[in-house]
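A.B. asks: pasting the structure only:
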């Protein structure tokens, strides 16, 4: 949800902790002046020097280049357009090919514009030029290019408080895994002495709200950068969203996919991604672009004193009644120590009671592993019940579409087992001392906090809250207040679970739902202290007769079983796909030039109801009610033509190889196989040798130009064969895929083994 208003708490904390606070008054005054200028801008006027018409023309042109794939015509045209605009405005720039890649190659490039500032600190704006293959027209990131170009024109030749570097990156969505080759190439040759910060633009279109992504694989952006970004968005009036739980998942390294800013955070640079999906309804483009520039002016002003060298990773951010609230590392450590130390003083005031607690814990400590094992066993059975449902449904990933329903099934099965076996469990010789359960819960929370503190102190917040209320639970005498304390102690944990499921954090959800050992052990450890407090609370209420208790347990079991059964039926009949969200289907044809055999594999996450593959000769294959199908047929049309010219001089063989095709290949993979003394003297593309030195894989970028020329020199007689694999994307005229409500990704892989050893020079 969009945040409006000022983040006073965050800025106050920054003033206390960071060195740039000494200039805060000066920058606050200039910000007030800037706000007044914004307020008194007349209708029709703009705070931007660059004509809005030029920005809109840029956006329209970049949209027309769809698709802008790595190394292909659309991306090349985008770079040519950017260069022409910069030339027209007499803006200096540097265009660099991607030549510093590890085990990779690309025909793409990057373009840099550097604008010096009064201070050496430099803000780097990262703008991807290509797009994801999954992007759709109008939501392909064209707005990033338009904004990047507009910022370049706006700030070039301006006096800036800090330096500004705008980097247009090609090959940021390379291959199916969308590897960031542009970022890899840039960082491999980037060793600045001055402080740097990065802002990555990853907007699919003009969004309803901007998502602040401030983390990567096991790392998060510094507190000061998050605070300044939020303050600048607040000032601009742009709706934004920053989720603290998402940051926590980044700290754990369990986010479902690599983030765009991750390479820069891993390299030790502070950075943030501004992310956003294209709004379903058309936005006022001029107003939104003007607000974005307001954000950028604010952001430059926030950083006019330079970048802090403090990297506070253990901060927390909350949304309290719609208002942003944040806690820095120092404040949180103070709060943590206070909550822990205050209960530790309890033994000095209640010495006898404390000693009694210790004695009862020593006598009954065996009950803790027994209870923990029972919880674990019930959850384990629930896990395998859920896995069985996924097998019956023949849809292994359906839990990703209905994670909460899947959790209801797992937890419901565990609770049904608890209610069924409660009569047997109560026969075990558990302690009848109520103080045992309270003190055990407190100790359990304390040990958990200490363990998490050693891993990441910011992870302790929900348990710290629970510990505080469990302590209050232990000292208040009233049953009603004890019940209230128990309920309040669960609030942050329940909120974390809600946000994890709401944010579709699939790696964490999979861990909770389907991990038999560690996921269930984590849940068991989390449930145990609350169960102990619940048992303690049970001592305060008068129990009904045994027959009444049995009826209550049976009814509770029936209700829980009914909920689980309804959830079970819901998942059995649930279909997450529709016309607006079609079912993904992958059709892969593997064609061998030697055997002229085509093996077609059809696969999908869910059973395919009905899909037809029509051949040019009228034959057809039917895929019906299955997730996977394989067909074989003959294929005698070569998709790639290879011509080879061999020149031999002394002890060297020079092969000039040309590859041509009527259809543009997505990728071209070449592997040379040789003898034990196999040796490559020269080749114009990067390559790697196998461990035994008899095989060389040549890396050729995506969307290679055809015809493609390969010039390589080997030690004479050491190369045996060349294996060529070309991948093409559909649609294909000689084979059509037909079916309703399907999104078909159709590819052909053409492979050929060519004997080079028997070739003779002309």
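C.D. replies: Everything's here; your move. Just so we're clear, the structure is a prediction, and the values are computed from it rather than from any experiment. Numbering: from 1, shown residues only.

A.B. asks: rest of the way, CA atoms for contacts and neighbours
C.D. replies: Will do.

A.B. asks: contacting residues around residue 504?
C.D. replies: Neighbouring residues of residue 504 by C-alpha atoms under 8 Å, 6 or more residues apart in numbering: residue 400.

A.B. asks: likewise for residue 517?
C.D. replies: Counted by C-alpha under 8 Å, 6+ apart, residue 517 has contacts residue 380.

A.B. asks: distance of it relative to residue 373?
C.D. replies: As judged by C-alpha to C-alpha, to the nearest Å, residue 517 and residue 373 stand 12 Å apart.

A.B. asks: go on, residue 618?
C.D. replies: 62 Å.

A.B. asks: which one's more surrounded, these two?
C.D. replies: Here residue 618 and residue 373 are compared on neighbour count by other C-alpha atoms under 10 Å; more neighbours surround residue 373, at 16 against 9.

A.B. asks: quick check: which element contains that one?
C.D. replies: Residue 373 belongs to helix 367-393 when elements are defined using DSSP states H and E.

A.B. asks: next one: that helix to chain centre, how far?
C.D. replies: 29 Å (C-alpha atoms, centre = their mean, to the nearest Å).

A.B. asks: residues near residue 575, how many?
C.D. replies: With other C-alpha under 10 Å as criterion, residue 575 counts 12.

A.B. asks: and it, which of the three is it?
C.D. replies: Using DSSP: H, G, I helix; E, B strand; the rest coil, the structure places residue 575 in coil.

A.B. asks: equivalent analysis for residue 198, please.
C.D. replies: Three-state assignment for residue 198 (three-state DSSP): strand.

A.B. asks: so it sits right up against residue 126, yeah?
C.D. replies: Yes. Residue 198 sits in contact with residue 126 when judged by C-alpha atoms under 8 Å, with a separation of 7.1 Å.

A.B. asks: okay, one more to line up with it:
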């Protein structure tokens, strides 16, 4: 019976797509119409008027299509608070297995009206209309969530609150956070220590591949998050911590040979395929270690078991090849054993060269008076560090002039092979997914060992580091700044890791040098000199390019951070200026007056005339028995981003009731009220405490846009402003 229903559902959904004529992408056209209706609500900031208009629009859509919905009021939560809200629409299927389709309602801060993410809301509404007419096998929960964007620890608030009450034995989630139709889809799946199960990522990848939709699995990004140096999207961590398989679908501008309506139509078909293909239920397995790569029209997937089997098989096969191909294997191993003592020395030399490269990078940054100058051009600095290390190693080979640690080229080849095996095993212990790139290096080193032709040895010497070089290139060009910082500026730990990466290549270079010496002994000095001159020339060129590169330009303007603190109670007003590079001369327009500053370094602090009318606080109180009911009305000039209110006491406090959720410190002497961002003023705060308590109230009002006249008249900076009005109010 179930199979019959599934077949009928498939046919019904297919028939709902007209096959010919201008209406062949009717769902795409309908989504485009919905997007046009949603776009006037841009910008959709949390607790803004446009957000409230969007709420009314969604409710109108639900009512028009006779869809039952539930309002998620964030103001009722006891743990988080926001003036925003969300909506939940549940579509009951034949199974309890639930697919969550999640849409953030607020746009990102850096988006424009043409790329505002309205496609996510419109796509979810269109899918909701489809399943309001057809009953799927899977249960589907549509979540339209506000308060998903933010920098505080409570964000994403909507998802955090949903997870608190969500109950389902088997579930999965797809989070739509794209910017515009026709983009390249990015499938994000890693929360650092955890990863979305393979079946969900593989299924979506296959659907996108079948529809010829441009997409990326961001395998390098996943490895960056799993390294612990880069922070993954917080929203993935929320669902993974609740053991809910989840993919985050985002997008970047890309080239698509499709009209927008066709792209949208095929994207919706992909999501429908996900729902229909798992009509027998969602899988239980959670394979966390895998790599998925599209190859033409096919999808290549390497799972955890396949990786281990591949490693063992490849290692055994290579060992057999070496046994059969090398006539003097026993003799070569004996030579390797006799010179094994020199391995620590070679490792130390490689580490020393990288360490010196790091010191030179620090010196260059010091010359620019910009400690993080490398962040502007990480690729140039990475190439400079690599070539400088090879230049120093080539100098070592030139200076020893044949009096090498070992005269046998086999010693260096086996050293390269052994070091890569050790690196591979170490990587597999921590995370098997990283082993993929080292396996290719192992293959090329093995071919280097068994090759007899000089041209082939040169070829495999070049190919051995290519997979790792490709990863490094993607890391520094994305850019992943924390990983780049680790590789470029970490004197000890980073350089030890870097040494492990380049040791096989340095050893292969030495092996090739000694191998060629067997045929052209008289040209050995020439080869060493040629290698030294070549790497030296590239190093000097890179150094020259780095030294003439501009610190900032019109595209990448110099950042200037303005942090102002105003304390009316103490009549203090300070304005702090900071930048990663020297600020120089500038003129501030402050309170309608010019303030000239000369030769400012990376930091400066000035005292400005006091402003006393930014914050106004009034209080009403009443006493009943042993309790005091207080109501504070807080008003401020301008439009504050957030208000933090704390009660501070010398003795532990107990809040009996309040109109905002609160959290007490461990000793109970400080209580913070949770108040959502962009609060409407005046703000009323009511609470009840013991009449024997006499806490002080600390109010901090934060602005990203100053509520008074401010400008920089003679310089063009990338400004980041922050104002805090801090007032400590005694208990009276």
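C.D. replies: Right, received. Where do you want to start? Model, not experiment: these values are computed from the prediction.

A.B. asks: tell me the contacts of the counterpart of residue 650 of structure 2 in structure 1?
C.D. replies: Counting by TM-score structural alignment, residue 650 of structure 2 corresponds to residue 675 in structure 1. Shown in contact with residue 675 of structure 1 (C-alpha under 8 Å, 6+ apart): 694, 718-720.

A.B. asks: give me the distance between residue 675 of structure 1 and residue 656 of structure 1.
C.D. replies: Residue 675 of structure 1 is 20 Å from residue 656 of structure 1, by C-alpha to C-alpha.

A.B. asks: what do you get for residue 167 of structure 1?
C.D. replies: From residue 167 of structure 1 over to residue 656 of structure 1 (counting by C-alpha to C-alpha), the distance is 36 Å.

A.B. asks: again with residue 734 of structure 1
C.D. replies: From residue 734 of structure 1 to residue 656 of structure 1 the distance is 32 Å (C-alpha to C-alpha).

A.B. asks: neighbour-wise, which of those two wins?
C.D. replies: Neighbours around residue 734 of structure 1 and residue 656, counted as other C-alpha under 10 Å, are more numerous at residue 656. The numbers are 15 against 10.

A.B. asks: assumed the more buried one was part of a strand.
C.D. replies: Yes. Under three-state DSSP, residue 656 of structure 1 sits within a strand.

A.B. asks: excluding its backbone neighbours, what's nearest the counterpart of it in structure 2?
C.D. replies: Using TM-score structural alignment, the equivalent of residue 656 of structure 1 in structure 2 is residue 631. Nearest residue to residue 631 of structure 2, sequence neighbours excluded (C-alpha to C-alpha, 6 or more residues apart in numbering): residue 686, at 4.3 Å.

A.B. asks: how much does the biggest strand by length in structure 2 stray from structure 1?
C.D. replies: Counting residues, the longest strand in structure 2 under DSSP state E turns out to be strand 718-729. Average distance, strand 718-729 of structure 2 versus aligned residues of structure 1 after superposition (mean C-alpha distance after the TM-score superposition for structure 1): 2.0 Å.

A.B. asks: stretch 503-522 of structure 1 maps to which residues in structure 2?
C.D. replies: Against structure 2, stretch 503-522 of structure 1 falls on residues 478-497 (TM-score structural alignment).

A.B. asks: next, the distance between the ends of the matching stretch.
C.D. replies: Terminal-residue distance, stretch 478-497 of structure 2 (C-alpha to C-alpha): 21 Å.

A.B. asks: please apply the same query to stretch 615-628 of structure 1.
C.D. replies: End-to-end for stretch 615-628 of structure 1, by C-alpha to C-alpha: 19 Å.

A.B. asks: tell me which residues touch the residue nearest the centre of structure 1, please.
C.D. replies: Structure 1 has residue 257 as the residue nearest its centroid, 3.4 Å off, counting by C-alpha atoms, centre = their mean. Listed by C-alpha under 8 Å, 6+ apart, residue 257 of structure 1 has no contact partners.

A.B. asks: run through who's touching the helix or strand harbouring residue 501 of structure 1.
C.D. replies: In the assignment (DSSP H and E), residue 501 of structure 1 maps to helix 479-502. Outside of helix 479-502 of structure 1, the residues within contact range by C-alpha under 8 Å, 6+ apart are 245-246, 403-404, 462-463, 465-470, 472-474, 476, 508-509, 530, 533-534, 537, 540.
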